[in-house]
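> Fold the following.
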Amino acid sequence: MVDEFNVTYITLGGYVEMGKYRYFYFFIMFTVYILTICFNCTIVYLILMHNNLHEPMHIFFAALLLNSVVYNTAMYPKLLSDILSEKQIISYSACLSQFFVYYTLSASDFFLLSAMSYDRYVQYVAMCKPLRYPTIMRKSTVSSILVLAWLVPAGEMAVSVTLVTNSKLCNSTLGAFFCNNSLYKLFCESSRALFIFDVLALLNMALFPLFFILFTYTRILIMSYRSGRNVRKKAAQTCLPHLIVLICFSSLCGYDVIIIQLGSDLHFMMTLQAFFYYPLLNPVIYGLKMKEISKHLKRLFCQAKVM
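I've put the predicted structure just below:
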């Protein structure tokens, strides 16, 4: 354990695997970072500026993209700096902050994806009674869902970080690129209270939302199958992008849960997957598949070409 000026520092050992390709990875990740910020901010701007996009589905989508902007802003600068540095170290307090941001926003994404699936489900249920949808998905309901999607994960992760802070470190080298679940490997002994709370948090912030999403989309598919061909086609067009994002996101989160049991090579590849393509997945898939957003994007680019 390195202790200078009463500050505990942790060495990030995942960068050793980059070897002589550091500059190549830096260029790729810097490009992905800039594109992610630009794509997400552009779509959030369009949703905020156009009244016809102020629907619950678009609002939840804007919140999902906002999470991505905050996540990338919090994680990428340190990541990019470490790629070019000879020594990759981070203070324990900053490491805990990374840990908090990473899992809070990941859990928030699950809640927002659940909200989007619930919105789609209510839309399909209200097809025969169109006036029923506005009474269910009111502005107050949407606002409450957004607040819960951010506050519940933040509250639970605050408790988890408090329990982690009280754990004693016996190692100062973390075999990862940033402070995630691998942090548990540094503890002298496992905490029963932390283990129980993390299991409950996993159920509450990941598995329950995942099961809820699967339930709602199963119901939608059953209802669309019983309806006409046009309804089935519309259901496939609206549900498919959501399911693609959900599968990719759930796979990466599932990997993170079992990270302690996996080898470093797989850790290296999966971490790069998480930072390379997933940040661009939401704006590209949803931005192109949501017709109203796609229309405004085309107009924006056409105006940019004229100017």
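
> alpha carbons only for contacts and neighbour counts from here, please
Noted.

> for the chain, what's the longest strand?
The residue-count maximum for a strand in the chain (DSSP state E) belongs to strand 7-12.

> Please give the structure of this sequence too, so both can be compared:
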Amino acid sequence: MGRNTSMMTNFILLGFSEHLELKVILFVLFLGIYFMTLAWNLSLIILIRMESHLHSPMYFFLCNLSFVDILYTSSITPRMLCDFFKQQKIISFVGCVAQFFFFIGMGATECFLLAAMAYDQYAAISNPLLYTTLMSPTICVGMAMTAYVGGFLTGLVQTSSIFWLHFCGPLVINHFFCDLLPLLILSCSSTFFSQVVNSFAVCAVGGTSALIILISYDYVIAAVMKIHSTQGWMKDFNTCASHLTTVILFYGSGLFSYLHSSTGSSWDQDKMVSMFYGAVIPMLNSIIYSLRNKEIKDALKKLKERKKQMPSLCLRVP
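Now for the predicted structure:
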């Protein structure tokens, strides 16, 4: 008979390989990725807030996406980096619950935000005359709030379905964070209900947001096909390219992770896949928008020019 989770105080994380050389390489790699993620996403948020011509629905959602990416990767990466060279990687029951909740919740929020950004693309390209009405400030804020509330509720439902289970010792999680599958394996009670709830939540959130994205781009493609000018066609394509790349990376890595885990792959491989969608994707999102978006690149150039002019302006002050 398993003991109730309320009786439990600690879990033990196994983390990555015990080979010191490999651990040093992985530590430096993931530390660099985390700092780059923070730097790129914070820079995007600050840039969008500073530049008035970026105060549009698309960049409003991008600002929120960068914020969510920071929270998403911060739910697992700092803890993982701190645990790299510890003998015993102990995490409290409350800490495990919080980590799982924020990781799932921010992942779901990102799904909803990507769907909102797809709808924004649809409104801008398919209905340009009604764009200001369809994407008014009130509607944009409402969509963003819906994304956060939806993410919070998804995290709450999935977390509750896992941590009501009975866990039997030894409470060793063969992972570097409190992920779904390793936690289910530790349970000594039936996990059927939890698996049903989690599968339903993933399908509902991922399926709904993916459907909105597909329908939005169906209309976008139909509108673009009517454009006879090559310049106009390329302009609309470039507008959508960054978002489409982000969507493919996010959903593609999530689907690959699910299929990879279900094939009975090794735990070391699962950890690396988890690290990719938990740490690398949030970094890539900001880089993709920074390098592929013309308005972002122009804003960065203007900011650099201002910084160059500041010393000469200071010298003129009597």
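
> in the stretch 201-307 of structure 1, which spans are helices?
208-226, 229-257, 264-276, 278-289, 291-306 (DSSP state H, counting those that start in this stretch).

> er, the stretch 51-200 of structure 2 actually
Under DSSP H, counting those that start in this stretch, the stretch 51-200 of structure 2 gives helices at 57-74, 77-83, 93-126, 131-134, 137-163, 180-186, 192-225.

> before we move on, back to that, turn the helices of the stretch 201-307 of structure 1 into JSON lines, including mean neighbour count and distance to S108 of structure 1.
Formatted as JSON lines, the helices of the stretch 201-307 of structure 1 follow (neighbours: other Cα atoms under 10 Å; distance: least, Cα to Cα, whole Å):
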{"stretch": "helix 208-226", "mean neighbour count": "17", "distance to S108 of structure 1": "10"}
{"stretch": "helix 229-257", "mean neighbour count": "15", "distance to S108 of structure 1": "12"}
{"stretch": "helix 264-276", "mean neighbour count": "15", "distance to S108 of structure 1": "16"}
{"stretch": "helix 278-289", "mean neighbour count": "19", "distance to S108 of structure 1": "14"}
{"stretch": "helix 291-306", "mean neighbour count": "12", "distance to S108 of structure 1": "23"}
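
> between these, which gets nearest to L84 of structure 1?
Relative to L84 of structure 1, the nearest member of the helices of the stretch 201-307 of structure 1 by Cα to Cα is helix 264-276, separated by 16.1 Å.

> after superposition, how close is that closest one to structure 2?
Compared with structure 2 after fitting, helix 264-276 of structure 1 deviates on average by 2.8 Å (mean Cα distance after the TM-score superposition for structure 1).

> what residues does the longest strand of structure 1 touch?
1-3, 87-92, 95, 172-178 (Cα atoms under 8 Å, 6 or more residues apart in numbering).

> how about 10 Å then?
Residues from elsewhere that reach strand 7-12 of structure 1, judged by Cα atoms under 10 Å, 6 or more residues apart in numbering: 1-3, 82, 87-95, 169, 171-179, 183, 186.

> Could you give the separation of that strand from the chain centroid?
In terms of Cα atoms, centre = their mean, to the nearest Å, the centre of strand 7-12 of structure 1 is set 26 Å apart from its chain centre.

> Just give me the residue right at the centre of structure 2.
Nearest to the mean C-alpha position of structure 2, counting by Cα atoms, centre = their mean, stands D69 at 4.5 Å.

> Could you check which residue of structure 1 pairs with that residue?
Under the alignment defined by TM-score structural alignment, D69 of structure 2 is paired with S68 of structure 1.

> now its match: how far from K234 of structure 1?
Distance of S68 of structure 1 to K234 of structure 1, given as Cα to Cα, to the nearest Å: 28 Å.

> If we go by neighbour counts, what in the longest strand of structure 1 is buried?
Going by neighbour count (16 or more other Cα atoms under 10 Å), the buried part of strand 7-12 of structure 1 is 9-12.

> Kindly report the same for stretch 196-207 of structure 2.
Buried-residue list, stretch 196-207 of structure 2, by 16+ other Cα under 10 Å: 197-198, 201-202, 205-206.

> ok, average deviation of that stretch from structure 1?
Averaged over the aligned pairs, stretch 196-207 of structure 2 sits 1.7 Å from structure 1 after superposition, using mean Cα distance after the TM-score superposition for structure 1.

> Please list the residues outside that stretch that contact it.
Residues external to stretch 196-207 of structure 2 that are found in contact with it (Cα under 10 Å, 6+ apart): 104, 107-109, 111-112, 115, 150-151, 153-155, 157-162, 180, 191-195, 208-211, 213, 251, 254-255.

> go on, stretch 123-133 of structure 2?
By Cα under 10 Å, 6+ apart, the residues outside stretch 123-133 of structure 2 that reach it are 57-58, 117-118, 120-122, 134-136, 139, 216-217, 219-224, 236, 239-240.
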